[in-house]
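Enquirer: next one to model:
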Amino acid sequence: MTSEWDETFMQQTRKERELQYSPSKWFTRISPPAAFVEHHISLLTKGSEQAKQSLECALNISYGDKPLEKLDIFGGQTLPAGAPILCYLHGGDWAMMGREVSSFMAPPLMSAGIIVIVIGYHKAPEVDMPEIVCEVKKAMSYILKWANNRGSRSVYVGGHCAGGHLAAMMLSVDWTKELGVSKDLLKGAVLVAGVFDLRPLVDTYIGDPLKLTRDVAWECSPCRHVDAIASLSRHRKLMAVMGENDTPAFRQQSIQFVEALKKRGVPVQVKDFEEYDHFQINENSWSEYKGIANMILSKD
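Expert: Predicted structure coming up:
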C-alpha cells in the first residue's frame, strides 16, 4: 500500500536532508546564513520586549517544577473572562530561541481581544523529543484548566516551525479524558510552517541533539497520529500558514498534512504567503494576516 506521506527522504543523503531543513541557506536577502538567523531573532526579540513593556502581562508563571517550565500571559487581567486564548509555541529546531523572545505577536492579537499565552519549554540537547512533547502537554493542561476556571470560550494553540509541530501534537490529545474539560474548549490551531513528519530529521544536525531514532521520530510525529487528530478535530478550526519561498521540504510537510486531514473530513484553512520565506512568515503573518485573528474571534 502506498504511503500518504512523502518518503523520498529515505533515498536522500544526510547532507541533502540537512539542506532541506536549513531555511537560512536558501535565501539571499541577508547573508551569510548565520546573519539571517540573527536578524530573525533580533526582530522577534525587539517585538517581544516592546510587548512586555507596553502590554498588561504576567510573566514567568510556572506550570511545572523545572526551570524553563514557565509561561507568560498577555491580557489575562484586562480582557474579558470569556475572551479567546492563543497559546504560542516558539520555533528554533527544538534547540534555540525561547519564551523570552516569543511574545512579538501579542500586541496585534491582544488589541483584537485575544489573550496570548507564550509557552516555554526545555530544549535539546538538555532534553529529548519525547520530554519536550511531555512538557508542552503539561503546559497545555495548566492553560486549559486556567481557561476553564475563568470561563474562556475557546483556546487555540499555534506555533512556527518546531512550534507548529508541537502545536499539532497537542491536537492528538483527548483533553476531555485527560482533564474533564469540554471537548469544545480547545477550539483549533494555527500551524505556521510546521514539521509534521520528523523522520527526515533522523541522523541530521537537527535530530542528533534530540536523540531522534526512527521509532522515536515516528511516535512523536503528528502524521503518525493523524487519525486521532482528525477524530478529535471534526468541529475544530484549523489553519496552516505557508510561504511561497519556503524550502520544498517545509512546504511539502504542510501540504501533505493538510491533505491527510481533509481526506479524513477535517476542513483546514490554508494561507500561502506570496514571496515570503520561512522566517518572514513568522515575522509578519500574525500582524499582517487578519484571517488568524478573525478565525480565533469567530464564535461559529
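Enquirer: use CA for all of it now, contacts and neighbours both
Expert: Noted.
Enquirer: so which residues make contact with stretch 131-146?
Expert: For stretch 131-146, contacts defined as C-alpha atoms under 8 Å, 6 or more residues apart in numbering pick out 63-64, 69, 71, 119, 121-123, 155, 166, 169-170, 179, 181, 185-186, 220.
Enquirer: so which of the residues you listed are in strands?
Expert: The strands, defined by DSSP state E, take in 71, 119, 155, 186 from the contacts of stretch 131-146.
Enquirer: so what's the second one closest to, chain neighbours aside?
Expert: Read that as residue 119. residue 71 (4.6 Å; C-alpha to C-alpha, 6 or more residues apart in numbering).
Enquirer: so that neighbour touches residue 118, yeah?
Expert: Yes. Using C-alpha atoms under 8 Å, residue 71 is in contact with residue 118, at 5.5 Å.
Enquirer: which one's more surrounded, the two?
Expert: residue 118 (28 against 24; other C-alpha atoms under 10 Å).
Enquirer: so that one sits against residue 73, correct?
Expert: Yes. In this structure, residue 118 is within contact of residue 73 by C-alpha under 8 Å, at 6.6 Å.
Enquirer: sequence B follows; please return its structure for comparison with A:
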Amino acid sequence: MAADDVIKAHVKALKEGTDHARSLAQTLLNVPYGEGEGEKLDAYIPTTNSLDVPLVIYLHGGYWQFLSKEESGFMAVPLMDKGVVVVAVGYDIAPRGNMDLMVSQVRRSVVSVVQQYSHISGLYLCGHSAGAHLAAMVLSTDWSQYSFMPEIKGAFLVSGIYDLLPILSTYVNEPLKMTEEVAIRNSPSKLIPQTLKATGVNVTLEDVSNTDHFSIIEQLVDEDYHLTKLLLKMMGKR
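Expert: Model (predicted):
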C-alpha cells in the first residue's frame, strides 16, 4: 500500500471500531474537561454492578496533527465486556495546538476524569504513537502544580515517541513549529534521570510480532489479541 493509503486505512479501521463501540455502549460524549473548544472527552461505560470498576484513559496518536477522540473509542468493546470504563480524550492537534498546550491539556484531562469518576477502583493510561508520548508526559508530571494528584496504577504505552529532538528537522515539525527548547522540555526521555525500574515501578517491554505501527493498536478491538489480554491483565481483569 502507498503511504497515504496506509493512513486512510488506519483512520477507517479506528473510526469503524469507534462507531461499533458507540452503538453498543452507554456513552457520555463531548464531556468538557476544560474551557477550550477541543478540551472534551468521551466515556464508554460498561453495564456492571461491580464496585471494582477500573478506568482506562486513551490518548490517540496521529503525530500530534491528525486523528481525534472521534476515532478513539475502538478498544472499548472488549474492555467494557470485562467491566472497564474507557475514556477517549480529545486535545488540540497542530497547527491549532502546540506541544506545550497538548501536554497541558492531557494532564488536565486526567485530573478532571479522576474528579468526575471518583468511584473507580483504578486509573490506567493507554496511548499510541504521539498518544504514548503524551501519556509518558502525564507520567512525568509535577503534580504539585495542580490541585489534585491522581494515583495512576498503570500505563500502556504503544509505539511511542519519547525524544522529540530528531523530529525538529522533519516534515512532522512543520505544523508543530517546535523549537529545541520546546522539544527538550516535552521529551519524556529527557525528564526521567533514572530508569522507571530504579524508582520501583514494574516495567515490561513487549515486542509484538506480526504487527506494524498501525495494526498494533487497531487490533485492540479483539478480545483475544495479545495486547488486549495484557491490558486486562494489568488491571487484574483476566
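Enquirer: now for residue 71 and residue 118 of the first structure: what residues contact both?
Expert: Joint contacts of residue 71 of the first structure and residue 118 (C-alpha under 8 Å, 6+ apart) are residue 99.
Enquirer: what sits against residue 156 of the second structure?
Expert: With C-alpha under 8 Å, 6+ apart, residue 156 of the second structure has these contacts: 124-127, 132, 231.
Enquirer: give me the three-state assignment for the residue mapped onto it from the first structure.
Expert: Counting by TM-score structural alignment, residue 156 of the second structure corresponds to residue 190 in the first structure. Taken by DSSP: H, G, I helix; E, B strand; the rest coil, the conformation at residue 190 of the first structure corresponds to strand.
Enquirer: quick one: the strands in the second structure?
Expert: Here the second structure has its strands, by DSSP E, at 26-32, 40-45, 54-59, 85-89, 122-128, 152-158.
Enquirer: can you tell me how far the residue most central in space within the second structure is from residue 125 of the second structure?
Expert: Most central in the second structure under C-alpha atoms, centre = their mean is residue 59, positioned 2.2 Å from the mean C-alpha point. Per C-alpha to C-alpha, to the nearest Å, residue 59 of the second structure is found 8 Å from residue 125 of the second structure.
Enquirer: give me the common contacts of the two.
Expert: residue 135.
Enquirer: shouldn't residue 214 of the second structure be in contact with residue 10?
Expert: Yes. Counting by C-alpha under 8 Å, residue 10 is a contact partner of residue 214 of the second structure at 6.4 Å.
Enquirer: list residues touching both of those two?
Expert: Counting by C-alpha under 8 Å, 6+ apart, nothing touches both residue 214 of the second structure and residue 10.
Enquirer: which residues in the first structure does the lengthiest helix in the second structure align to?
Expert: Identified as the longest helix of the second structure according to DSSP state H is helix 3-24. The alignment of helix 3-24 of the second structure onto the first structure (TM-score structural alignment) spans residues 33-54.
Enquirer: which parts of the matching stretch are buried?
Expert: Of the residues in stretch 33-54 of the first structure, 33, 36-37, 41, 44-45, 47-48, 51-52 count as buried by neighbour count, 16 or more other C-alpha atoms under 10 Å.
Enquirer: give the aligned equivalent of residue 283 of the first structure in the second structure.
Expert: Aligned counterpart of residue 283 of the first structure in the second structure: residue 218 (TM-score structural alignment).
Enquirer: could you check how far its match is from residue 149 of the second structure?
Expert: For residue 218 of the second structure relative to residue 149 of the second structure (C-alpha to C-alpha), the value is 31 Å.
Enquirer: the two: who's more crowded?
Expert: Using other C-alpha under 10 Å as the criterion, residue 218 of the second structure and residue 149 rank with residue 218 on top: 18 against 14.
Enquirer: give the contact list for the more buried one.
Expert: Per C-alpha under 8 Å, 6+ apart, neighbours of residue 218 of the second structure: 10, 13-14, 74.
Enquirer: tell me the one of those residues nearest residue 170 of the second structure?
Expert: residue 10 (21.9 Å; C-alpha to C-alpha).
Enquirer: so which residues of the second structure form helices?
Expert: Using DSSP H, helices in the second structure cover 3-24, 76-80, 99-116, 130-139, 173-176, 180-185, 188-191, 215-218, 226-234.
Enquirer: now tabulate those in CSV and tack on distance to residue 166 of the second structure.
Expert: Output for the helices of the second structure, formatted as CSV (distance: least, C-alpha to C-alpha, whole Å):
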stretch, distance to residue 166 of the second structure
helix 3-24, 21
helix 76-80, 33
helix 99-116, 15
helix 130-139, 14
helix 173-176, 10
helix 180-185, 9
helix 188-191, 13
helix 215-218, 23
helix 226-234, 28
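Enquirer: related to what we said a few turns ago, how about CSV for the strands of the second structure, with distance to residue 102 of the second structure added?
Expert: Listed next are the strands of the second structure as CSV, based on distance: least, C-alpha to C-alpha, whole Å:
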stretch, distance to residue 102 of the second structure
strand 26-32, 15
strand 40-45, 13
strand 54-59, 11
strand 85-89, 11
strand 122-128, 14
strand 152-158, 17
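Enquirer: for those strands, which one ends up most surrounded?
Expert: Burial of those is given as mean neighbour count (mean count of other C-alpha atoms under 10 Å); strand 85-89 ranks first at a mean of 27.
Enquirer: and it, how far from the chain's centre?
Expert: From the chain centre to the centre of strand 85-89 of the second structure is a distance of 9 Å (C-alpha atoms, centre = their mean, to the nearest Å).
Enquirer: that strand - contacts with which helices or strands?
Expert: Other helices and strands packing on strand 85-89 of the second structure, by 3 or more C-alpha pairs under 8 Å, 6 or more residues apart in numbering; DSSP states H and E, are strand 40-45, strand 54-59, helix 76-80.
Enquirer: let's see that with 6 Å instead.
Expert: Contacts defined by 3 or more C-alpha pairs under 6 Å, 6 or more residues apart in numbering; DSSP states H and E place strand 85-89 of the second structure against strand 40-45, strand 54-59.
Enquirer: show me what the first one is in contact with.
Expert: By that I understand strand 40-45 of the second structure. The contact list for strand 40-45 of the second structure, computed with C-alpha atoms under 6 Å, 6 or more residues apart in numbering, reads 25-33, 85-90.
Enquirer: farthest pair within these?
Expert: Going by C-alpha to C-alpha, the pair spanning these furthest: 25 and 33, at 21.0 Å.
Enquirer: okay, the two: which has more neighbours?
Expert: residue 33 (21 against 17).
Enquirer: state the distance from the more buried one to residue 130 of the second structure.
Expert: Counting by C-alpha to C-alpha - residue 33 of the second structure and residue 130 of the second structure are separated by 20 Å.
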